[in-house]
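# sequence-free structure coming up:
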């Protein structure tokens, strides 16, 4: 009886417990990558050539230009050092500037053999010979969306050091009577209070009725200094007309040398032009400047 029970249990166990399969060895296991769907694809981010951020309109005093002394100016040398020292003396915030676009148009750096004028967007403007340009920051998004360096004209706007920072901080040349961010009302020396006046001629833009002379002492020398803003101007709404004076420029005709517009935010400064020359005293100022 005992032998029969043992045989019965052995038979049941053999039937109910199947044998395990032999292990399978996997060689060269390679992970399969699923195709990227749209939101998984890496995005290409475009960067500006100048990674510096555009300055805010409320600028910090700590970022002002360091008043580093420049080398003395020699009459036969480039005037960049004197112009740089003058720009430092203006005590404007460094964040206004984009120094990558500085350019000197003195007779040494821009010789007489080079072009006297350029054409952009089908419009001629004169080379600012004997002037030094300091690049200004602009709204890069606006400039790219409007393609201002391809489709807008290049013009010059004569101004003074008293108006300079208000204009640059405003990001465009204001209309007379505009209330500025500095809480002041913008005024000009012209009788027309309904238009902004520019010119494609540097010689016309520096006439003293729009571009007064600032007499300053730099390195114990007296200089006559003038300031002009190099701008991109929207072609729409420009009226070209005879100027305040004739025979000022041998490139731009007299009947098109003065431009006016009543379009607000249509003139964007992108360069600060400074011109210096030795001051010649008259009888009225010889005692002051001696």
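In hand now; what should we look at? Since the model is a prediction, treat every value here as computed from it, not as a measurement.
# alpha carbons only for contacts and neighbour counts from here, please
Will do.
# pull out the buried positions in the host helix or strand of residue 87.
Element membership for residue 87 (DSSP states H and E) is helix 80-89. If you call a residue buried by 16 or more other C-alpha atoms under 10 Å, then helix 80-89 has these buried ones: 80, 81, 82, 83, 84, 85, 86, 87, 88.
# please apply the same query to stretch 181-196.
186, 188, 195, 196.
# the helix holding residue 87 packs against which elements?
strand 214-218, strand 267-278 (3 or more C-alpha pairs under 8 Å, 6 or more residues apart in numbering; DSSP states H and E).
# quick one: that helix to chain centroid distance?
19 Å (C-alpha atoms, centre = their mean, to the nearest Å).
# and what of stretch 125-135?
15 Å.
# for the buried residues of stretch 181-196, work out which two are farthest apart.
Among these, the pair separated by the greatest distance (C-alpha to C-alpha) is 186 and 195, at 12.4 Å.
# joint contacts of these two?
Taking C-alpha atoms under 8 Å, 6 or more residues apart in numbering as the contact rule, the neighbours common to residue 186 and residue 195 are 175, 176.
# what about residue 92, distance to residue 4?
Distance of residue 92 to residue 4, computed by C-alpha to C-alpha, to the nearest Å: 112 Å.
# who has more neighbours out of the two?
Of the pair residue 92 and residue 4, residue 92 is the one with more neighbours under other C-alpha atoms under 10 Å, namely 17 against 8.
# strands along the stretch 101-250 of the chain, start to end?
Taking DSSP state E, counting those that start in this stretch as the criterion, the stretch 101-250 of the chain contains strands spanning 103-104, 117-120, 123-126, 132-135, 153-159, 196-198, 214-218, 221-233, 239-241.
# okay, the ones you listed, which one's buried deepest?
Mean neighbour counts were taken over the strands of the stretch 101-250 of the chain using mean count of other C-alpha atoms under 10 Å, and the top value, a mean of 26, falls to strand 153-159.
# just checking, what packs against that one?
For strand 153-159, the helices and strands in contact under the criterion 3+ C-alpha pairs under 8 Å, 6+ apart are strand 123-126, strand 196-198, helix 202-205, strand 221-233.
# redo the ones you listed as TSV? Include distance to residue 97.
Listed next are those as TSV, based on distance: least, C-alpha to C-alpha, whole Å:
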stretch	distance to residue 97
strand 123-126	23
strand 196-198	22
helix 202-205	21
strand 221-233	13
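# another one to put next to it:
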């Protein structure tokens, strides 16, 4: 089994005791992620990124494949008074969250769940600096975060959505090549699952040119995109990974 090689001593007491809080508000998982072949494959991809262990809180890992989160379980979850769509067929890797910040802001009870599509370098910068990025920011590799092709030019905001399908569109979540240890090739995508403070963002229709063509089965196109300029109103708590066969 591939692991992120955490020792118990490396996980703070505060993070351990908030395990039951960081659970997305639903107890519907039928198995532990480490037993799942999809999760192991996605874990291999995460390890290949070479990111620091301190980014992760593996006690909050989740897998949303049909074996771990069955088709009979809800597709939409209500938490903190708002709904979000379950990220089916994605594997989730728990991220470290400052327990003082979480307690002060009542993160797990009063902030809603949203998704933020991203790239490898943008995600690494967000996790390393604990700050979300706006177009024009410089990433850790020295490149400047631009507005992705297909999106409205000149709009400098942080974009999120309660829909994993919307946040994983190519305009938000860049696909990268990944060759597994088996030799099989995949296209990999990253999305950050976040807690977002209510009242700090605006809601608008889709801005990717889909018009009335439905993007998500559960969230209508006219209220599928959230945007904000308030960086501290978003806290990532899980890295979601999706792999597609090439």
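Sure, I can see it. Just so it is clear, the model here is predicted, and its values are computed rather than measured.
# about what we covered before: will you turn the helices and strands packed on helix 80-89 of structure 1 into CSV that also has distance to residue 235 of structure 1?
Output for the helices and strands packed on helix 80-89 of structure 1, formatted as CSV (distance: least, C-alpha to C-alpha, whole Å):
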stretch, distance to residue 235 of structure 1
strand 214-218, 31
strand 267-278, 10
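# just these: most buried one?
Scoring these by mean neighbour count under mean count of other C-alpha under 10 Å gives strand 267-278 as the most buried, with a mean of 23.
# average gap between that strand and structure 2?
Strand 267-278 of structure 1: mean distance to aligned residues in structure 2 after superposition is 0.7 Å, counting by mean C-alpha distance after the TM-score superposition for structure 1.
# equivalent range in structure 2 for that strand?
Taken onto structure 2 by TM-score structural alignment, strand 267-278 of structure 1 occupies residues 234-245 there.
# check the offset of that stretch from the chain's centre.
Counting by C-alpha atoms, centre = their mean, stretch 234-245 of structure 2 is centred 4 Å from the centre of its parent chain.
# contacts for it?
42, 60-61, 89-97, 127, 130, 132, 185-197.
# apply 7 Å and report the result again.
Counting by C-alpha atoms under 7 Å, 6 or more residues apart in numbering, stretch 234-245 of structure 2 makes contact with 42, 90-97, 185-197, all of which sit outside it.
# and residue 15 of structure 1, which of the strands of the stretch 101-250 of structure 1 is closest to it?
Closest to residue 15 of structure 1 of those is strand 132-135 (C-alpha to C-alpha; 93.0 Å).
# which residue is nearest the middle of structure 1?
With distances taken as C-alpha atoms, centre = their mean, the residue of structure 1 nearest its centroid is residue 137 (3.2 Å).
# tell me how far whichever residue in structure 2 pairs up with that one lies from residue 115 of structure 2.
Alignment of residue 137 of structure 1 against structure 2 is given by TM-score structural alignment, with residue 96 as its counterpart. Computed with C-alpha to C-alpha, the distance linking residue 96 of structure 2 and residue 115 of structure 2 is 17 Å.
# do residue 225 of structure 2 as well
Between residue 225 of structure 2 and residue 115 of structure 2 the distance, using C-alpha to C-alpha, works out to 10 Å.
# alignment lookup: residue 202 of structure 1 to structure 2.
For residue 202 of structure 1, the aligned residue in structure 2 is residue 164 (criterion: TM-score structural alignment).
# contacts only, for its match.
For residue 164 of structure 2, the set of contacting residues under the criterion of C-alpha under 7 Å, 6+ apart consists of 85, 87, 115.
# tell me the residue in structure 1 aligned with the last one.
Residue correspondence, TM-score structural alignment: residue 115 of structure 2 in this structure matches residue 156 in structure 1.
# its match against residue 197, yeah?
No - in terms of C-alpha atoms under 7 Å, residue 156 of structure 1 does not count as a neighbour of residue 197; the distance is 9.1 Å.
# nearest spatial neighbour of residue 106 of structure 1, skipping sequence neighbours?
Distances taken as C-alpha to C-alpha, 6 or more residues apart in numbering place residue 130 nearest to residue 106 of structure 1, at 4.2 Å, with adjacent residues excluded.
# same thing with residue 215 of structure 1?
residue 224 (4.7 Å).
# I'd say that neighbour and residue 212 touch.
No - the pair residue 224 of structure 1 and residue 212 fails to qualify as a contact (C-alpha under 7 Å) at a distance of 9.7 Å.
# ok, back up a step: mind checking which of the helices and strands packed on helix 80-89 of structure 1 is nearest residue 118 of structure 1?
Using C-alpha to C-alpha as the criterion, the shortest distance between residue 118 of structure 1 and the helices and strands packed on helix 80-89 of structure 1 is 16.0 Å, found for strand 267-278.
# of the helices and strands packed on helix 80-89 of structure 1, which is nearest residue 112 of structure 1?
Closest of those to residue 112 of structure 1 is strand 267-278, at 17.4 Å (criterion: C-alpha to C-alpha).
# how near is residue 201 of structure 2 to residue 100 of structure 2?
With the distance defined as C-alpha to C-alpha, residue 201 of structure 2 ends up 23 Å from residue 100 of structure 2.
# the more surrounded of the two?
The residue with more neighbours, out of residue 201 of structure 2 and residue 100, is residue 201; 20 against 10, by other C-alpha under 10 Å.
# about what we covered before: tilt between the helix holding residue 87 of structure 1 and strand 214-218?
Helix 80-89 of structure 1 and strand 214-218 are oriented at 110 degrees to each other (axes from the mean of the first three to the mean of the last three C-alpha atoms, to 10 degrees).
# helix 80-89 of structure 1 aligns to what range in structure 2?
Alignment note (TM-score structural alignment): helix 80-89 of structure 1 is matched to residues 39-48 of structure 2.
# and that stretch against structure 1, how far off on average?
In the superposition with structure 1, the aligned residues lie an average of 0.7 Å away from stretch 39-48 of structure 2, counting by mean C-alpha distance after the TM-score superposition for structure 1.
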